[in-house]
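Asker: Provided below are the primary sequence and the corresponding predicted coordinates.
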Amino acid sequence: MHGLVSRNAHQEPPAVHTTDSKKLVPITTPSFHSLEGHEELNEQMRMIELTEEDLALLRRLKPGVEQEIDYITDQFYNTVLGVDKLEAIILEHSSIERLKKTLKQHIIEIFDGDINESYIAKRLNIAKIHKRVGLEPKWYLSAFQNLQNVFITAIYKESLQEHERLRVVQTITKLLNLEQQLVLEAYEKENIREKEEQYLIVKNELKQKIAEFSGELIDLSMDTNAAVEQLVASSNEVNDTFQRTALSAKESQGIARSGHQYLDGLSDQIGLIYESTNEMERSVTELSQSSRQIQKIVSAVQEIADQTKILSLNATIEAARAGEHGRGFSVVAQEVNRLAEDTKNTVFRIGELTRKSGTLTDQVVGEIRKVQELTRSGKIQSDETSRMFTDIVSALQSSTQEIVFVEEEIKALIQTIEGIGGTTAQTAASAEYFRTATENL
């Protein structure tokens, strides 16, 4: 705040006159002022030692204050208007002349020396007005200090004894201090009231937001819980499917092992057949060789039969030449010839059979070789199929292990999802409790 502005450089501030200033005497037995129903305010007045004598002294000072009230208010507002912020507040909400009039009335009421309900109510109303227009307590205190300076300066211009002047200064200081206590307390109460209103507004908004949030959280938790339950059910179905798949894979693995064993046995049988056809081929080859030897023997026998027939013919000729003596020899020759003819015919039939046997043997050998080729091809295919079954068994075994691993993972996932479901349910319960607690705020 700016300092006190005097009227002019040569004009002295007026003295505060009393109706009987020369008769002021020290008060030896103080009588403190008491206001019924305001125990705390009474304690405040006792603390600053505001007595009934002080109030009586104010009443004696009142006429002098009324004479100089224009000077006091002018000095006060000259200082206040030196602060741009305060001037802006005044011009926005009132006028200088109006406020001067109000201040004059306020100061004169101070020197009425009557602290009652009306006095307190007016001070509280001043605090409310100052709070409403945005006047901060620091400016109010500064203005009051300025007013106190004006009073003290005026008192010291009065022709008083030192103890009298001190008593007047103390009395005015006490009253101004009480004024400040009442106004600042009202300031504080108004601040508390505004803060409580703001707190209630924020609290209600917060309760509304929390209630909305809790409701949304409950709905979300319920939706999440339902989704988790559905997910658990789906996971259980997937787990059952995997278990069935694992069982089928194990069964397929067992069937593949059995097929592999069967193929191994079939491969062994094909091998035995292949060996048997080899033995048959060797036997047929030997039979073919025997047929060829028989053919040679048949040829030799045919030659012998032809030679015998020639010999029989020669014998018959010689028997005919011998006449009667050769008749018996002729009979023998005929028998030999017949025998030779029969032998030739028999050998011829044997030769035909042997040739047919050789032809059939060749055909058998050809068929056996075809069987051997088919057997060899079948054995190769059997071996390849066996290897394929081995690979299938290995793949099924690996797949089964992976399915078992996935099954374990799904079980762990189901446990995790069930844990999430439990947590979601707890969250919903917490949100419900939170909303209930909020409603009880």
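Answerer: Looks like it arrived, so ask away. Residues are numbered from 1 along each chain as shown.
Asker: only C-alpha atoms for contact and neighbour calcs from this point on.
Answerer: OK.
Asker: all helices of the chain, in order?
Answerer: Read by DSSP state H, the chain holds these helices, from start to end of the chain: 39-47, 52-67, 69-80, 84-93, 96-110, 117-133, 137-156, 162-322, 327-439.
Asker: For those helices, could you give me JSON lines that also reports mean neighbour count?
Answerer: Converted to JSON lines, the helices of the chain look like this (neighbours: other CA atoms under 10 Å):
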{"stretch": "helix 39-47", "mean neighbour count": "14"}
{"stretch": "helix 52-67", "mean neighbour count": "19"}
{"stretch": "helix 69-80", "mean neighbour count": "19"}
{"stretch": "helix 84-93", "mean neighbour count": "13"}
{"stretch": "helix 96-110", "mean neighbour count": "15"}
{"stretch": "helix 117-133", "mean neighbour count": "16"}
{"stretch": "helix 137-156", "mean neighbour count": "18"}
{"stretch": "helix 162-322", "mean neighbour count": "16"}
{"stretch": "helix 327-439", "mean neighbour count": "16"}
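Asker: Second structure follows, compare the two:
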Amino acid sequence: MFRRKVEENNDMLDLTKLLGDSIRNKSYISLKDNNKDLENMINSLLKCYYDNSAIIGANSIVEKIINLDAIGSMITTSNSQSDIIQSMVASSEELASTADSVSESIQELSNNSNDTKDKALESAKEVDGIVEFIGDSFKGIKKIKEELNIVGSMVKDIKGVTDIIKQIADQTNLLALNASIEAARAGDQGRGFSVVANEIKALAEYSNESIKTIYENIEALTMNTTEAVKCTDIVVSKLMNGGEKLNLIPSNLHNIVELIESIDEKVSHIASISEEQTATTTVLANELS
């Protein structure tokens, strides 16, 4: 619409210039585009002006020329305004293009924030699984520690029983020694009793050797059990510390997700405003063009 008006204004400017040149050169105009009626009318006015046959007619022509100059000035101003409008159209189109680019960037940012949120939620689920696994491991190790403590208690009981057996073996050995002495005093009559006493003594000595081996095994078992309990205590302590720290991770990840959701809401709001501005700018550009 504005381009058509500019073309019409330019035609008027050309006509004004052509008329001015004809007056200065005292010549007649020749119009294109089959505008013979206009051409004849203007040439008649020019002839009247050249012949000075009518002062009124001349003055009228001068006034018309003056009016044509004024019209030319208005046309020039109109063209200048048209140029400004065309510049506004170009600026509006550029603004619309920029708004589209901003909208695309905002959409990309929104997509990235959604991806980050999904990954954070996925990580939170994985951490929850790890925390659950550590909790189960913690329970299992505590159970092992309880069993080891039971074993340690049983070892102590076995050691107590072994102490009693050793005392009995020592006492039996002492009695066998006394029996051997008495059998020796009895001579031939005590020979059979002496054999029995020697067998009892040998059994007592064997019992002492077995008890010694049992003591060694009990000592080793006690040491191993004690060491195992210490190790389980260390593992339990580390699992507790690790579990407490891991318990903070899901909470932190959920906080991150909430922040991302808040940012996503703001981004969506900005995107909505940007789309409205883009639509408004596009309509304005279409109206101006």
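Answerer: Okay, I see it. What you see is a predicted model; the values in this text were computed from it and never measured.
Asker: Any idea what the TM-score is?
Answerer: Superposed pair, TM-score by TM-score structural alignment, normalised by the length of structure 2: 0.72. Supporting alignment: 236 aligned residues with a CA RMSD of 2.5 Å.
Asker: Return the residue of structure 1 aligned against residue 236 of structure 2.
Answerer: The alignment partner of residue 236 of structure 2 in structure 1, by TM-score structural alignment, is residue 372.
Asker: Repeat that for residue 163 of structure 2.
Answerer: Structural alignment (TM-score structural alignment) places residue 163 of structure 2 against residue 299 in structure 1.
Asker: again with residue 217 of structure 2
Answerer: Mapped onto structure 1 by TM-score structural alignment, residue 217 of structure 2 lines up with residue 353.
Asker: Enumerate every residue touching the corresponding residue of structure 1 for residue 103 of structure 2.
Answerer: By TM-score structural alignment, residue 103 of structure 2 lines up with residue 239 in structure 1. The neighbours of residue 239 of structure 1, taking CA atoms under 8 Å, 6 or more residues apart in numbering as the test, are 407, 410-411.
Asker: so can I have a markdown table of those showing distance to residue 275 of structure 1?
Answerer: As requested, these are exported to a markdown table (distance: CA to CA, whole Å):
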| residue | distance to residue 275 of structure 1 |
| --- | --- |
| 407 | 50 |
| 410 | 55 |
| 411 | 56 |
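Asker: Going by distance to residue 396 of structure 1, which of those wins?
Answerer: residue 407 (15.8 Å; CA to CA).
Asker: what separates the closest one from residue 244 of structure 1, distance-wise?
Answerer: Taking CA to CA, to the nearest Å as the measure, residue 407 of structure 1 falls 11 Å from residue 244 of structure 1.
Asker: One more: residue 350 of structure 1?
Answerer: Remark: distance between residue 350 of structure 1 and residue 244 of structure 1 (CA to CA) = 74 Å.
Asker: repeat for residue 77 of structure 1
Answerer: 98 Å.
Asker: likewise residue 320 of structure 1?
Answerer: The separation that residue 320 of structure 1 has from residue 244 of structure 1, given CA to CA, amounts to 108 Å.
Asker: likewise residue 162 of structure 1?
Answerer: With the distance defined as CA to CA, residue 162 of structure 1 ends up 114 Å from residue 244 of structure 1.
Asker: what comes up buried for the strand or helix carrying residue 40 of structure 2?
Answerer: Assessed by DSSP states H and E, residue 40 of structure 2 sits inside helix 36-51. Within helix 36-51 of structure 2, the residues that qualify as buried are 42-43, 46-49, counting by 16 or more other CA atoms under 10 Å.
Asker: ok, the residues you listed vs residue 154 of structure 2, which is closest?
Answerer: Among these, and counting by CA to CA, the member closest to residue 154 of structure 2 is residue 42, at 134.2 Å.
Asker: Map that closest one across to structure 1 for me.
Answerer: Residue 42 of structure 2 is assigned no aligned equivalent in structure 1, the criterion being TM-score structural alignment.
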